[in-house]
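Student: fold the following for me, if possible:
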Amino acid sequence: MTDADSARPGVPLYAYYVVLCLMLASAFSFLDRLVLSLLIDPIRADMGLTDSQVSLLAGPAFALCYVACAFPFGRWVDTRSRRSAIVLGISLWSLATAACGLVRGYWALFTARMGVGVGEASLNPAAYSMIPDYFPPHRRGLATAIFACGASIGGGVAILAGGIVVQRAMETRPTLPGLDSIAPWQFVFVAVGLPGLLVALLFWLTVREPARRFTPLETGEAPKMCEVFGFVGANRAAIVPMFLGFGAFAVSGYAFQLWGPAYFMRLHGLTAGEVGMVFGLGYGLGGTAAILLGGVLSDALVKRGRSDAPILVSIGAAMLQAPCFVTAYLMGDTTLAILFFVGGIFAASLVGGLQATIVQSLAPNRMRGLLAALFGATVNVAGLGIAPTLTALLSDNVFGGPMGIGKALAVTTALAMAASFTLLVTGRKSARALAAQLAGQPISSPPSMTSSVPVT
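Tutor: Below is the predicted model of the structure:
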């Protein structure tokens, strides 16, 4: 923490308003990203697809464009207006989601999903950069947790409201102006996509671009791209295990978000509306409470001198969620499966806001956009590029087809959590040392890999 941070009497209410707006944007991004998980079986039936083909829509179609556009948006965030990047991104992904309901054919739907990835690539780099400029270090855990609540609220609403809309659409078969025939799943995409344009308008009219607050090692000028990647390479002992560790978290997270509804509908006979209740209450309420709890725990530990608090809480979350999810996926009793599943969601959600805190602590201000883009690329390649397809391939080719989805989810989760635990434990000391050096604090063992890298 700098002297300016220490002298600051408190955090203005407007800063919390901004982070709430960021949370709302995040909620709509996850709503648009995950509503497909409730529509898997209707899309499969209409288009005659396999689980593996649907997984390409859920994962690679989104993830490839997200990764490709994350770095241009990250550079934009480090050098230009972050508010403008968010407004553009929200508008793009909202229109692309609505387009998913208007296109005809598999590859047209694939292309529309790519558009969702392009727009959503803007949000995390901009939010990760803006929040530290509104909040001092000892308040960032809660602030980033509030932002991360958008994922749980958006994910919960996607399944809860989506389940209701899907069931209602199946019963009434609504139409859209100018279109004589539209499938219920197509109507859902349009219904959840267009309201995002109102969020973009709200952000444009009410959110101000904050002044940048630089770390003690910075001059305030944006570094060149080669310097950013040089910084990452020199600090790879800290950055690589953290990014890959949270990437493994994303594999488990997107596996349950995208295939969890299909698992409960196929093996436990739940309707779309009943699955919506499970996810809406478990993910929307329990997950949101867990994200806030994780942020509060992290801030409390930071105040006690544990600068590696976000990593410690994340390690504990990995140890808790693995047995909960694996038990849920292999449980024959529906009630117990739901209880263990909700417990897994709670444990997984503890890290929701902590990943942003870690990225912020490992990057100077003018590098946060690109570092957040690199982090987002890592997490989305793992979570959306690997998790949906790996789970589907295991189900289709190892566990006998659609009814083997539970065993496939159990294997995916066990592998992911073992990898996450190992990586976070391996990188914890190096990450703690780098964060301390960037903050201008004394460190117990100097991270020699940073000393030769200028931060301009």
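
Student: make it CA atoms for all contacts and neighbour counts henceforth
Tutor: Fine.

Student: next one: the residue most central in space within the chain from residue 369, what distance?
Tutor: Residue closest to the average C-alpha location in the chain (Cα atoms, centre = their mean): residue 151, at 6.3 Å. For residue 151, the distance to residue 369 equals 20 Å [Cα to Cα, to the nearest Å].

Student: and for comparison, fold this next one:
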Amino acid sequence: MKNTLYPSRVRAWFTVSVLMLAYVLSFVDRQILNLLVGPIRQDMDISDTQMSLLMGLSFAIFYTFCGIPLGRIADSKSRRNLLMCGILVWSGMTAACGMAKGYWQFLFCRIGVAAGEASLAPCAYSMISDSFTPERRGTAFSVYSTAIYLGSGVALLLGGVAVHFATSQGDMTLPLIGIVRPWQMVFLILGAIGVVFSLCLLLLREPVRQGVGAGLQLPFSEFVDYLRKNRRTMLCHNLGFACLTFTAYGSSAWIPTFFVRSFDMSVPQVGVIYGSMLAICGSLGLLVGGRLCDWLVKRGHRDAPLRIAILAAVLTLPSNLGYLVDDKNLALVLMAFHVFTVSMPFGVGPLAVQEVVPSPMRGQASALYQFAVTLIGLGIGPTAVALGTDYVFGSDSALGYSLAVVTGISLVLAVVILTVGLRSYRESLERLKSWAPKDPTVVVPGRQVPAADA
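Tutor: This next block holds a predicted model:
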């Protein structure tokens, strides 16, 4: 029987558009710090190590650990309202960064940004799943995920404009705040934009929860029990996609420096060329991956997300030759292909999680997925490449070799792990059809509970 609870196509794509803009905004707030290293270090008299904690580790740790409880809230409460609160928190804390008087205040504010942004993935993934039928979700998730690459480009473009504007104004005096430096004004402006944007979420309608178990509110023990019974599926999926994320973050962090060191390109030149690659090739790769996934699902391949990820890893491996060639133009072509192929699975990765868990667990499962890919990909990927350059090859000029070896190993691991997980993923999909909770505590009144997606 066809499920008629999905919203109209216009309403569904409007939801994706608003969520994608929220994702772009989160990337800008997250990465703007990278453009302001010099003035912040000078005004606060801090070291590179202290600065790196503001930029990376403090954000990654609290982003991942806050995601789990927020995912649980998203599974039982209004996702729209939770996300609106999250945007207000991360935007408010972004503005607070502009009013910080010392390093520890700034660190606390960055933790607040991370905690607020942790609400986005569980809410967005769950809402998109409940807005589209299974054969259309691959494209929807990929369109939403283009914010990864568009957001990186927007962060550089708009961030640069904001920095230029604030710097041209010099120190300013604001009511109630007092004198603010140009870099502080950037954070205040971005925070204000986020607060205004949060009102856009009032235009969204909370989609009706779909899928197995929709309408149930479950104790956390049910989620733990489900993970235990499907541990091989979840482990292979999360580790496999974490390896792909490791490749993407590890390479994107060092590719600009690679072109500067290997081909004597200027930083602005690399910024324009590589930034364009990310925005264009990355977004196209995501969309192609999503469309291929939907094409396979329509032909009965419910394990399509994992197949797309394996294909992407295999196609990305040859582009590692770009780190070893002596011709700049050939290297640029290979890097464009690399960005295209490595981006293909990042829309269908979270989709695979949504497909294999009951509806009341989607937010928590999404948070667990984000935990794995953020800690391994963002937390370890860039550092692993640097360690290879410094301690394995022992020379700055060997960055290309380090990139080729480290990302090559992670791509091979991704292929092996995801291939091992294909069978268990299909088994979990079949097992889900007959799943029933041990102890459902609350059934939402007046709510039709579909047995499964149609």
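
Student: tell me the residue in structure 2 aligned with the residue nearest to the centre of structure 1.
Tutor: In structure 2, the residue matched to residue 151 of structure 1 (TM-score structural alignment) is residue 148.

Student: Three-state assignment for residue 364 of structure 2, please.
Tutor: helix (DSSP: H, G, I helix; E, B strand; the rest coil).

Student: got the contact list for it?
Tutor: 67, 68, 69, 70, 71, 72, 74, 75, 122 (Cα atoms under 8 Å, 6 or more residues apart in numbering).

Student: which position in structure 1 aligns with it?
Tutor: Using TM-score structural alignment, residue 364 of structure 2 lines up with residue 370 in structure 1.

Student: just give me the longest helix of structure 2.
Tutor: helix 399-433 (DSSP state H).

Student: just checking, what packs against that one?
Tutor: For helix 399-433 of structure 2, the elements it packs on are helix 231-263, helix 304-316, helix 348-356, helix 379-387, judged by 3 or more Cα pairs under 8 Å, 6 or more residues apart in numbering; DSSP states H and E.

Student: change it to 6 Å
Tutor: helix 231-263 (3 or more Cα pairs under 6 Å, 6 or more residues apart in numbering; DSSP states H and E).

Student: quick check, distance from the following helix or strand past the helix it packs on to the centre of its chain.
Tutor: Later in the chain than helix 231-263 of structure 2, the nearest helix or strand by DSSP states H and E is helix 267-277. Per Cα atoms, centre = their mean, to the nearest Å, the displacement of helix 267-277 of structure 2 from the mean C-alpha position of its chain is 22 Å.

Student: and helix 267-277 of structure 2, which residues are buried?
Tutor: 270, 274, 275, 276, 277 (16 or more other Cα atoms under 10 Å).

Student: secondary structure class of the match of residue 151 of structure 1, three-state.
Tutor: Going by three-state DSSP: residue 148 of structure 2 is helix.

Student: how about residue 89 of structure 1, what's its match in structure 2?
Tutor: With TM-score structural alignment as the criterion, residue 89 of structure 1 pairs with residue 86.

Student: would you mark the buried spots in the strand or helix carrying that match?
Tutor: Using DSSP H and E, residue 86 of structure 2 maps to helix 79-97. Using 16+ other Cα under 10 Å as the test for burial, helix 79-97 of structure 2 gives 79-97.

Student: now the element after that helix, going C-ward?
Tutor: According to DSSP H and E, the helix or strand after helix 79-97 of structure 2 is helix 103-117.

Student: before we move on, the earlier item: just put the buried residues of helix 267-277 of structure 2 in CSV and tack on distance to residue 134 of structure 2.
Tutor: Shown next, in CSV, are the buried residues of helix 267-277 of structure 2 (distance: Cα to Cα, whole Å):
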residue, distance to residue 134 of structure 2
270, 40
274, 34
275, 33
276, 32
277, 30
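
Student: quick check: the match of residue 89 of structure 1 touching residue 115?
Tutor: No. Contact criterion Cα atoms under 6 Å: residue 86 of structure 2 and residue 115 do not qualify, at 7.9 Å.

Student: residues near the closest residue to residue 143 of structure 1 other than its chain neighbours, how many?
Tutor: Spatial nearest neighbour of residue 143 of structure 1, excluding adjacent residues (Cα to Cα, 6 or more residues apart in numbering): residue 19 at 6.8 Å. Burial of residue 19 of structure 1 is recorded as 23 neighbouring residues (other Cα atoms under 10 Å).

Student: tell me which helix or strand residue 19 of structure 1 sits in.
Tutor: Counting by DSSP H and E, residue 19 of structure 1 is found in helix 13-34.

Student: next one: residue 170 of structure 1 relative to residue 226 of structure 1, how far apart?
Tutor: 53 Å.

Student: who has more neighbours, those two?
Tutor: Counting neighbours by other Cα under 10 Å for residue 170 of structure 1 and for residue 226 shows that residue 170 has the greater number, 14 against 9.

Student: quick one: secondary structure of the more buried one?
Tutor: From three-state DSSP, the assignment for residue 170 of structure 1 is helix.

Student: how far away is the residue lying closest to it once chain neighbours are set aside from residue 169 of structure 1?
Tutor: Take residue 170 of structure 1 and drop its neighbours on the chain: the residue closest to it by Cα to Cα, 6+ apart is residue 184, 5.7 Å away. Residue 184 of structure 1 is 5 Å from residue 169 of structure 1, where distance means Cα to Cα.

Student: quick one, which of those two is more surrounded?
Tutor: Counted by other Cα under 10 Å, residue 184 of structure 1 and residue 169 do not tie: residue 184 has more neighbours, with 23 against 18.

Student: report the contact partners of that one.
Tutor: When contacts are counted by Cα atoms under 6 Å, 6 or more residues apart in numbering, residue 184 of structure 1 touches 169, 170, 173.

Student: please report the distance of it from residue 39 of structure 1.
Tutor: Counting by Cα to Cα - residue 184 of structure 1 and residue 39 of structure 1 are separated by 9 Å.

Student: cool, and residue 273 of structure 1?
Tutor: Going from residue 273 of structure 1 to residue 39 of structure 1 by Cα to Cα gives 12 Å.
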